[in-house]
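**Q** Predicted coordinates and the sequence they were generated for:
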Amino acid sequence: MKDLVRQNLSIHVEIMDLLNKQIEKEAHSSSAYLAMASWCDHNALDNSAKFFYDQSLEEREHMIKIFRFINDNGGTAYSPEVSKIAHDFNSLEEIFETALEQEIAITKSIHNIVYKCRKVQDLASEHFLQWFVNEQMEEEQTMRRILELFDLMGTEGLGLKLLDERIPGIKGGA
C-alpha cells in the first residue's frame, strides 16, 4: 500500500525525496547561522549577531515552506536531524565567507532540484521552487556585498566596528 500511495502523489516521488534532503540543508543552515550569531554576540558585534539571528529564522522559514509543500501535495515531509555545526571562527570575515559558501551550496542544490523537476515533468514543484531560485540570488548578493566591505573597511579595530554598523543596511536593497 505504501508504494501505491507514493506512486499517486501530486508531487513526483523523486522530487519529494530531494525536497526532504533540502529540508535537512535548510535546517543545517539555520543552525549554522545561530552558531555564527552566537560568535558575533560574544565578540560585541551586535548588528552582525542580529543579522545572523535573522538569517537563522529565515532559513527555518524556508525549511517550513518546503515541509508544508511536500505535505500539502500528498507527500510526507520528515523532520531533520542537525549535526556537525561549526561554532569556532577566527574572524567576522571568515564567518561571512562561510555564509557565502553555504548560500552557494544551497543555490546549487535548489538548481539541481529544478533540473530534476524538468526531467520528470513535475511542473508544480518547479513552479514552487522558482521562489527559492530568486531568494538565493538575493542571499548570495547580500553576502558578497558584505564581503566587499571587508576590503574597503578592514578587518580590525575601528574598521571592523564601522563594518558591523553597516550590516543592517545591506540586506534587501543596498
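**A** Nice, thanks for sending it over.

**Q** Every contact and neighbour count from this point should use C-alpha atoms.
**A** Noted.

**Q** So which bits of stretch 139-148 are buried?
**A** Residues of stretch 139-148 classed as buried under the neighbour-count rule (16 or more other C-alpha atoms under 10 Å) are 139-143, 146-147.

**Q** likewise stretch 31-45?
**A** Buried residues in stretch 31-45, counting neighbours by 16+ other C-alpha under 10 Å, are found at 31-40, 45.

**Q** I'd like to know which of the residues you listed are part of helices.
**A** For those, the ones inside helices are 31-40, with DSSP state H as the criterion.

**Q** Now flag whichever of those is closest to Ser125.
**A** When those are ranked by distance to Ser125 (C-alpha to C-alpha), Ser31 comes first, at 25.7 Å.

**Q** what separates the closest one from Ala37, distance-wise?
**A** Ser31 sits 10 Å away from Ala37, going by C-alpha to C-alpha, to the nearest Å.

**Q** likewise Leu129?
**A** In this structure, Leu129 lies at 28 Å from Ala37, with C-alpha to C-alpha as the measure.

**Q** what about versus this one:
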Amino acid sequence: TLCGQAYGAKQYDKLGVQTYRAIVTLTVVTIPISLLWVFIGKLLTLIGQDPVISHEAGRYIVWLIPGLFAYAVCQPLTKFLQSQSLIFPMLWSSIATLLLHIPLSWLLVFKTSMGFTGAALAISISYWLNTFMLAAYIRFSCSCKVTRSPPTIEAFRGVGLFLRIALPSALML
C-alpha cells in the first residue's frame, strides 16, 4: 500500500524508505517468531500432541528459521518491484529459484543424512537465493535507478504507522 502510494505520487525516495522500513520491521518481528519456532516441539507436546510427531515437527521447523528471515527481506523487495510494475524480474527470479530448488531438495533429502529436515533447509536456501537475486536486480538494474535509494535512519522512523497498516493486513491472511 505505502510503496504503491509513494510510486504513484512520484515520491521515489519514499519508496526506498518504505522498503527499508518494511525490511527492518519484518526482521525484528521475525525474531520472536523464530524463538517460538525453536521451542515449538516442546510446546506441541505441552498442549497434548503426540510427542514423536511434536519432536519431528520441531526438528523440521528449526531448519525453516533462516528462510523466515529471508522471507522478511524478500517480501518488501517484491512489493518494491510490484509497485513499479516490474513483474518480469520476479518471474525470472522465481523460475531460477525453482530450477535450483528441485535438485537442491533432492540432494539434501536423499544424498545427505539430513532426511526430511533437508527439505526445510532447501526451502530456506531457496528463499535466500530468491532474495539475493531480487536485491541484485534492484541494485544493478537501470529500471530501478530512479527509485533505488541508500538506507537511511529514516527507515527507523514511522515504524508505528507501518505496523498499524501491516498488522490488520497480516491478520486478514
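**A** Yep, it's here. If you're wondering where the values come from, they're calculated on a predicted model, not measured in any experiment.

**Q** care to give me the TM-score?
**A** Put the two chains on top of each other and the TM-score (TM-score structural alignment, normalised by the length of structure 2) is 0.33; 86 aligned residues with a C-alpha RMSD of 4.5 Å.

**Q** Would you mind putting the ones in helices among the buried residues of stretch 31-45 of structure 1 into CSV with distance to Ala99 of structure 1 alongside?
**A** Formatted as CSV, the entries for those read as follows, by distance: C-alpha to C-alpha, whole Å:
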residue, distance to Ala99 of structure 1
Ser31, 12
Ala32, 9
Tyr33, 8
Leu34, 12
Ala35, 11
Met36, 9
Ala37, 11
Ser38, 14
Trp39, 13
Cys40, 13
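
**Q** Can you show me the helices along structure 2?
**A** 2-8, 12-38, 40-46, 51-62, 65-83, 88-110, 116-140, 159-172.

**Q** Buried residues in the third one, which are they?
**A** Neighbour counts over helix 40-46 of structure 2 (16+ other C-alpha under 10 Å) mark 40-44 as buried.

**Q** How about the last one?
**A** For helix 159-172 of structure 2, the neighbour count (16+ other C-alpha under 10 Å) marks Val159 as buried.

**Q** Counting by contacts, list what it packs against.
**A** Helix 159-172 of structure 2 makes packing contacts with helix 12-38 when contacts are defined by 3 or more C-alpha pairs under 8 Å, 6 or more residues apart in numbering; DSSP states H and E.

**Q** Swap in 7 Å and give it another go.
**A** Under the contact criterion of 3 or more C-alpha pairs under 7 Å, 6 or more residues apart in numbering; DSSP states H and E, helix 159-172 of structure 2 touches no helix or strand at all.

**Q** residues touching Ala57 of structure 2, list them.
**A** Under the criterion of C-alpha atoms under 7 Å, 6 or more residues apart in numbering, the neighbours of Ala57 of structure 2 are Gly41.

**Q** just the one 3 residues further on next, same as before
**A** For Tyr60 of structure 2, the contacting residues are 117, 120, by C-alpha under 7 Å, 6+ apart.

**Q** 8 Å instead?
**A** By C-alpha atoms under 8 Å, 6 or more residues apart in numbering, the contact set of Tyr60 of structure 2 is 116-117, 120.

**Q** and which of the buried residues of stretch 31-45 of structure 1 is nearest to Leu160 of structure 1?
**A** Of these, the one sitting nearest to Leu160 of structure 1 (C-alpha to C-alpha) turns out to be Leu45, at 8.8 Å.

**Q** which other helices and strands contact the strand or helix carrying Glu24 of structure 1?
**A** Counting by DSSP states H and E, the element that carries Glu24 of structure 1 is helix 13-42. Using 3+ C-alpha pairs under 8 Å, 6+ apart, the elements in contact with helix 13-42 of structure 1 are helix 46-72, helix 92-120.

**Q** in the longest one, what counts as buried?
**A** So the one you mean is helix 92-120 of structure 1. So helix 92-120 of structure 1, judged by 16+ other C-alpha under 10 Å, has buried residues 92-93, 95-100, 102-104, 106-107, 109-111, 113-114, 116-117.

**Q** One more: the first one?
**A** Under the neighbour-count criterion of 16+ other C-alpha under 10 Å, helix 46-72 of structure 1 has 46-60, 62-64, 66-67, 69-70 buried.

**Q** Remind me what it packs against, helices and strands.
**A** For helix 46-72 of structure 1, the packing partners by 3+ C-alpha pairs under 8 Å, 6+ apart come out as helix 13-42, helix 157-166.

**Q** Just say which of those is most tucked in.
**A** With neighbours defined by mean count of other C-alpha atoms under 10 Å, none of the helices and strands packed on helix 46-72 of structure 1 is more surrounded on average than helix 13-42, at a mean of 22.

**Q** ok and that one relative to helix 92-120, angle-wise?
**A** Using axes from the mean of the first three to the mean of the last three C-alpha atoms, to 10 degrees, one finds that helix 13-42 of structure 1 and helix 92-120 are set 170 degrees apart in direction.

**Q** Now find how far off-centre helix 13-42 of structure 1 is within its chain.
**A** Between the centre of helix 13-42 of structure 1 and the centre of its host chain there is 6 Å, according to C-alpha atoms, centre = their mean, to the nearest Å.
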